[in-house]
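# missing the sequence, but the structure's below:
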């Protein structure tokens, strides 16, 4: 009888263990599915955060920044020093985004910084330009040369702009102004002054329309280089 009882207890114990194992396996599968879902969500959120506030690779489209940046090159654009992004969901339509509030990150760009910016009415379209005029500046172009009278100053300063090719200093577009940049806005231009859709035609842009700071060219690999910004260009 003792042996039969022990065998019965052993069989019952094995049955309980098998049921527990099956339940455990089912729970593990559910946990694994949930884990994958959470991993994907975290990855998507992380990618959005990185793209919005840390860095983003951006491809040059066009020749408006010749000879500083060439068509087809890929730039490393930092977002943490100054940026802005729409406060809305990524899948919302362009009209909704255009009217949504924006979050501005970091400080203001410096004169001669190369930036990624947006134009009013153009949605998420990226433009790469150089910041020429700061709020309160009065600027003009004469025969391709830049003259700026800073806010509060009596005399204007002529800038040689070494990043401008001499071949791009001629033409009607190289005579402009004088123009005073409104407060809170920035005047941007392309380095290829004869072939650039910029603030001379679309007007100055608000700080919130500047979304990134161009730091380096990372592709093609043989053209890897730092993009000179601000006072480094002088």
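Noted; the coordinates are in hand. Because the structure is a prediction, the values reported are computed rather than measured.
# make it CA atoms for all contacts and neighbour counts henceforth
Fine.
# which residue comes closest to residue 213 once chain neighbours are left out?
residue 115 (4.6 Å; C-alpha to C-alpha, 6 or more residues apart in numbering).
# oh, I was asking about residue 129
Per C-alpha to C-alpha, 6+ apart, closest to residue 129 is residue 190, 5.0 Å.
# okay, one more to line up with it:
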């Protein structure tokens, strides 16, 4: 192989890899711009479903919140510096009743089966919402770690307008030991 042939082969290989890199980056940018996003969980309010530092893939485009979904909200709230992650308990038009003595959440007269919560729910020390008809176009959200979650029970947040929903959390993809789909709470 001549020196000129080696140089042409090297240039050809470099050109191929640069094209491949540009194509991959373009596809990733398009996916994360129009289809989904990546968010980092901040805090312990969603344990045991999600943990602080988990990297989530969100579905953003074409998503309408549904009961049981884990969503990311952009609404500024208390000491949250960025997006907050919570579970949708009820959507617009549904009636939520929280009974701290029984440790239950009832939506439209039906007690929710919540195998995803971390521990029995205790009455929070601050004023909280225990009975609400969720306004149309809004959602009522709670953390899975109810005793360490600032959520829609807090009167300063309450029901959240759906326009604050950044997307539904689909997958944990880092850390690798937690890799997998996120359950919407159904058995």
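Yep, that arrived. As the structure is a prediction and not an experimental result, all values here were calculated from the model.
# before we move on, back to that, aligned partner of the residue nearest to residue 129 of structure 1 in structure 2?
Using TM-score structural alignment, the partner of residue 190 of structure 1 in structure 2 is residue 143.
# can you check residue 56 of structure 1 too?
In structure 2, residue 56 of structure 1 lands on residue 37 (TM-score structural alignment).
# where does that match fall, secondary structure wise?
strand 36-40 (DSSP states H and E).
# buried stuff in that strand?
Neighbour-count burial for strand 36-40 of structure 2, counted by 16 or more other C-alpha atoms under 10 Å, picks out 36-37, 39-40.
# now distance to residue 153 of structure 2 too, for the residues you listed, in a markdown table please.
Formatted as a markdown table, these follow (distance: C-alpha to C-alpha, whole Å):
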| residue | distance to residue 153 of structure 2 |
| --- | --- |
| 36 | 28 |
| 37 | 27 |
| 39 | 24 |
| 40 | 23 |
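# show me where structure 2 has helices.
Assigned by DSSP state H, the helices in structure 2 fall at 3-34.
# the residue lying closest to residue 86 of structure 1 once chain neighbours are set aside: neighbour count?
Among residues not flanking residue 86 of structure 1 along the chain, residue 102 sits closest, at 4.3 Å (C-alpha to C-alpha, 6+ apart). As a burial measure, residue 102 of structure 1 scores 15 neighbours (other C-alpha atoms under 10 Å).
# isn't the match of residue 56 of structure 1 right up against residue 55?
No. Contact criterion C-alpha atoms under 8 Å: residue 37 of structure 2 and residue 55 do not qualify, at 10.2 Å.
# average offset of the longest strand belonging to structure 2 relative to structure 1?
Taking DSSP state E as the criterion, structure 2 has its longest strand at strand 165-174. Taking mean C-alpha distance after the TM-score superposition for structure 1, the mean distance separating strand 165-174 of structure 2 from the aligned residues in structure 1 is 0.8 Å.
# that older thread, the residue nearest to residue 129 of structure 1 contacts residue 117, correct?
No. If you go by C-alpha under 8 Å, residue 190 of structure 1 and residue 117 don't touch, sitting 11.8 Å apart.
# next, show the common contact partners of these two.
When contacts are counted by C-alpha atoms under 8 Å, 6 or more residues apart in numbering, residue 190 of structure 1 and residue 117 have 128-129 as shared neighbours.
# what's the longest strand of structure 2 aligned against in structure 1?
Residue span in structure 1 matched to strand 165-174 of structure 2, by TM-score structural alignment: 210-219.
# how far is that stretch from where the chain is centred?
Relative to its chain's centre, stretch 210-219 of structure 1 lies at 8 Å (C-alpha atoms, centre = their mean, to the nearest Å).
# same check, this time on stretch 117-134 of structure 1
That offset, for stretch 117-134 of structure 1, works out to 11 Å (C-alpha atoms, centre = their mean).
# got a list of what the corresponding residue of structure 1 for residue 48 of structure 2 touches?
The alignment partner of residue 48 of structure 2 in structure 1, by TM-score structural alignment, is residue 67. Listed by C-alpha under 8 Å, 6+ apart, the contact set of residue 67 of structure 1 reads 163-165, 191-192.
# now the buried members of these.
163-164, 191-192.
# of those residues, closest to residue 210 of structure 1?
Looking at these and their distance to residue 210 of structure 1, the nearest is residue 191, at 17.3 Å (C-alpha to C-alpha).
# residues touching the closest residue in space to the closest one that isn't next to it in sequence, list them.
Nearest residue to residue 191 of structure 1 in three dimensions, chain neighbours excluded: residue 65, at 4.6 Å (C-alpha to C-alpha, 6+ apart). Shown in contact with residue 65 of structure 1 (C-alpha under 8 Å, 6+ apart): 128-129, 190-192, 196.
# can you pick out the most distant pair from these?
It's 128 and 192 that sit farthest apart of those, by C-alpha to C-alpha, at 11.6 Å.
# and residue 217 of structure 1, how many neighbours does it have?
25.
# quick one: residues contacting it.
Here residue 217 of structure 1 is in contact with 73-76, 223-227 (criterion: C-alpha under 8 Å, 6+ apart).
# now render those as TSV, adding distance to residue 158 of structure 1 and neighbour count.
Output for those, formatted as TSV (distance: C-alpha to C-alpha, whole Å; neighbours: other C-alpha atoms under 10 Å):
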residue	distance to residue 158 of structure 1	neighbour count
73	31	18
74	32	21
75	29	24
76	31	20
223	31	12
224	31	14
225	28	13
226	25	13
227	22	17
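# tell me the one of those nearest residue 18 of structure 1?
residue 76 (56.5 Å).
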